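Peer 1: This is a predicted model, with the sequence first.
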Amino acid sequence: MKKYLIIGLTILLGTNLVVLGGVAYNRMGTPTAQLTLTERELSLPYTRGEYQENSGISLSINWRIPSKEGADYLPYNARTIDISKEELSTLGFDLDNNEDNYWRESKELYWVFEFDGDLHKAEIAKAEAHYQKAVAAFNEQADDTTKRRKKESKASLAREKNSNSRLFFIKASADYDSLAREYAKQSNILIVAGLAKPYYNSSDKSYHLRLQHLSVRNIMIPLEYTDILSTLARPDGRDANPPRYSVTVSWGNRLEPRVVDLVELKG
């Protein structure tokens, strides 16, 4: 019995050392990225019950894909990108059997995001154009339909300016170093790992890449900052209120996030 107890304790100790070693390695050296995000990009849990215990609060990373060129304004698009067969092969996917979508495995890739940059400015411009189009339609023919569309597009524009996420997906790659070199001079770039899966559309013989989820989807808030968040409820998705907190996040050598600071934002 004593023998098994010693073995169990040894395994537990070894596991803890591996975990702590990984945390230490992630924090070593210069961060791969450091951004000050807000409630727009880091969302509260859906229910308070998820953070009433003394385990801290976990915020989910809220990111987007830009609207397609020439397409109508859509604040949150499907997380699927158009891609060629050659590009998918470069990413490391085996596409010998095009039709076998169900069994094709997901693959962890490096994803590049732009924070609060040109992509977000472009979305604001599209939302503004969408609103102006609705206003023109209402002025030309005022009825319940055009009135509703004008109201909805105005609300969409307000959300784009005040509450929608400003973290936009740019591209994916199997090579982290090439991405790091390409975006080395841009301070608003984040490179992290995420799971993706290829998809083949037999009807038009096109290839697509589904961006399934980030490898690390949530950021744990240390207990020292939880008082700021503990009384807040997750806002309604239709609200256009400005964010109530900002979080400075650092990503280390393992591309894992850790909170550096959290500040309450006064309206």
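Peer 2: Happy to help now that I have it.
Peer 1: Could you use CA atoms for every contact and neighbour count after this?
Peer 2: Fine.
Peer 1: Break down the stretch 101-250 of the chain into its helices, ranges please.
Peer 2: 118-140, 144-162, 176-182, 226-229 (DSSP state H, counting those that start in this stretch).
Peer 1: Save the ones you listed as a markdown table, and put in mean neighbour count and distance to Y46 too.
Peer 2: A markdown table is the format used below for these (neighbours: other CA atoms under 10 Å; distance: least, CA to CA, whole Å):
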| stretch | mean neighbour count | distance to Y46 |
| --- | --- | --- |
| helix 118-140 | 17 | 25 |
| helix 144-162 | 18 | 19 |
| helix 176-182 | 13 | 33 |
| helix 226-229 | 15 | 13 |
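Peer 1: Arrange those helices in TSV, one row each, with distance to D94 as further columns.
Peer 2: Shown next, in TSV, are the helices of the stretch 101-250 of the chain (distance: least, CA to CA, whole Å):
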stretch	distance to D94
helix 118-140	31
helix 144-162	38
helix 176-182	20
helix 226-229	45
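Peer 1: Any idea which residue is closest to the centre of the chain?
Peer 2: Centroid-nearest residue in the chain: W63, 2.9 Å away (criterion: CA atoms, centre = their mean).
Peer 1: what residues are up against that residue?
Peer 2: Going by CA atoms under 8 Å, 6 or more residues apart in numbering, W63 touches E41, S165, R166, L167, F168, F169.
Peer 1: okay, now T36: neighbour count?
Peer 2: By other CA atoms under 10 Å, 16 other residues sit near T36.
Peer 1: Please identify which helix or strand holds it.
Peer 2: Assigned by DSSP states H and E, T36 falls within strand 33-38.
Peer 1: Please compare the first structure with the one that follows:
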Amino acid sequence: MRRVQKILLAGGVALIVAVNAFVLAGVAWNRSGAPASALTLTQRELSLPYAFGLDGERGSIDVALLWRASMRDDNDADSGFDMRYGSGPAWLDADKLRELGFDLKDGRDAYRASREVYVVLELAGEAWQRALARAQARLDRALARGSTDKQDADALTSAQEALKYEQDKASRLFAVDAGLDAAALRQRYPDRRTHAIVAATVTPSVTVIDQKTTFGGHIGEPSVARISVPHALRGAMEGVDRTALDSGRAAFEMDVAWGRRFEPWITAVRPRRGAVAG
């Protein structure tokens, strides 16, 4: 019996060692060579853990990637939004879904399918500029109406706050395209400092109104949506607290790289205290 236990124990240890070696080899291969993408993100695009700083102990720190897209009505002043909360982007229409390999012949069943594709995330580019323009247009309309009653006054205040939020706090990282060929997407978006290519799941959606069928799609979180801050870099976050970040009295930057397997890692952390967030 003891011999069997020893064999089982040795086998278990060997399996753990083999799995760890496999994982480390994958990490090393992902990070070998020049990064496929390398973006400098801030607290606008990276969310700290909910309990960060509450207990006085930093421990491990994982940041969540915050990204957005434009709703289908591109004229809507509120159409920039966080992709984690719902509807698909305007550009993810029937033609794009077919390009991604979806069979839309049977509209009733199309929503059941899903597949992993490559998604382009654009930092502080044209998509964000359009979001700023929409927020400004909303404020301009509210100013034109004036504030003769409470409803108009509330609308004006809301538009002012929305523009301020878009300018100073909202994520500037937008999903702008998707495809099956990462190399082709990189040719279309060659700047590796402003456009990251990530792996994410797309699921079609079907809407039928007045017997008219419209196809759209939802993008799930990237295959790696949370990124661990290396232990050697965690000291840079000392003194940064959530209250200061939320109020804009503190900020941070993190250099994030994506490798051969389109998996991200953090290469540098730079806190900025006493600054306006952004």
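Peer 2: Good, I have the coordinates. For clarity, every value in this text was computed on a predicted model and none was experimentally measured.
Peer 1: which one among the contacts of W63 of the first structure gets closest to S153 of the first structure?
Peer 2: Comparing those against S153 of the first structure with CA to CA places S165 closest, at 17.4 Å.
Peer 1: which position in the second structure aligns with that closest one?
Peer 2: Under the alignment (TM-score structural alignment), S165 of the first structure pairs with S171 in the second structure.
Peer 1: And L211 of the first structure, by the same measure?
Peer 2: So, by TM-score structural alignment, L211 of the first structure is matched to I219.
Peer 1: OK, contacts around its match?
Peer 2: I219 of the second structure touches M83, G88, A200, T201, V202, T203, counting by CA under 8 Å, 6+ apart.
Peer 1: got it, and V192 of the first structure?
Peer 2: Contacts of V192 of the first structure by CA under 8 Å, 6+ apart are Y110, W111, V112, L214, S215, L255, E256.
Peer 1: Buried only: go through those for me.
Peer 2: Y110, W111, V112, L214, L255, E256 (16 or more other CA atoms under 10 Å).
Peer 1: mind listing which of those are in strands?
Peer 2: Judged by DSSP state E, these include Y110, W111, V112, L214 as members of strands.
Peer 1: G252 of the first structure pairs with which position in the second structure?
Peer 2: Using TM-score structural alignment as the criterion, G252 of the first structure maps onto G259 of the second structure.
Peer 1: what do we get in the second structure for G21 of the first structure?
Peer 2: Match for G21 of the first structure (TM-score structural alignment): A25.
Peer 1: What count of nearby residues applies to that match?
Peer 2: Neighbours of A25 of the second structure using other CA under 10 Å come to 12.
Peer 1: Which helix or strand contains it?
Peer 2: helix 2-31.
Peer 1: So which residues make contact with stretch 247-255 of the second structure?
Peer 2: 38-43, 240, 244-245, 266-278.
Peer 1: Quick check on those residues: which are buried?
Peer 2: Buried among the contacts of stretch 247-255 of the second structure (16+ other CA under 10 Å): 38-43, 240, 244-245, 266, 268-269, 271-273, 277-278.
Peer 1: before we move on, the earlier item: the match of S165 of the first structure is in contact with R44, isn't it?
Peer 2: Yes - under the criterion of CA atoms under 8 Å, S171 of the second structure is in contact with R44, at a separation of 4.6 Å.
Peer 1: Need the residues touching each of these two.
Peer 2: Joint contacts of S171 of the second structure and R44 (CA under 8 Å, 6+ apart) are L66.
Peer 1: which of those two has more neighbours?
Peer 2: S171 (26 against 22).
Peer 1: Under the alignment, what does A184 of the second structure map to in the first structure?
Peer 2: Per TM-score structural alignment, A184 of the second structure is aligned with S178.
Peer 1: State the distance from that match to L9 of the first structure.
Peer 2: Counting by CA to CA, to the nearest Å, the separation of S178 of the first structure from L9 of the first structure is 42 Å.
Peer 1: Likewise for L119 of the first structure?
Peer 2: 51 Å.
Peer 1: For the match of S165 of the first structure, give me its contacts.
Peer 2: S171 of the second structure neighbours (CA under 8 Å, 6+ apart): R44, E45, L66, W67, R68.
Peer 1: Tally up the residues packed near the residue opposite the third one in the first structure once aligned, please.
Peer 2: In this case it means L66 of the second structure. Here L66 of the second structure is matched to N62 in the first structure, going by TM-score structural alignment. N62 of the first structure is flanked by 17 other residues according to other CA under 10 Å.
Peer 1: which non-adjacent residue is nearest N62 of the first structure?
Peer 2: E41 (4.7 Å; CA to CA, 6 or more residues apart in numbering).
Peer 1: Show me what the one you found lines up with in the second structure.
Peer 2: Per TM-score structural alignment, E41 of the first structure is aligned with E45.
Peer 1: about what we covered before: between the helices of the stretch 101-250 of the first structure, which one is nearest to L190 of the first structure?
Peer 2: Between the helices of the stretch 101-250 of the first structure, helix 176-182 lies closest to L190 of the first structure; by CA to CA that is 9.5 Å.
Peer 1: which helices and strands does the closest one pack with?
Peer 2: Helix 176-182 of the first structure sits against no helix or strand, with contacts defined as 3 or more CA pairs under 8 Å, 6 or more residues apart in numbering; DSSP states H and E.
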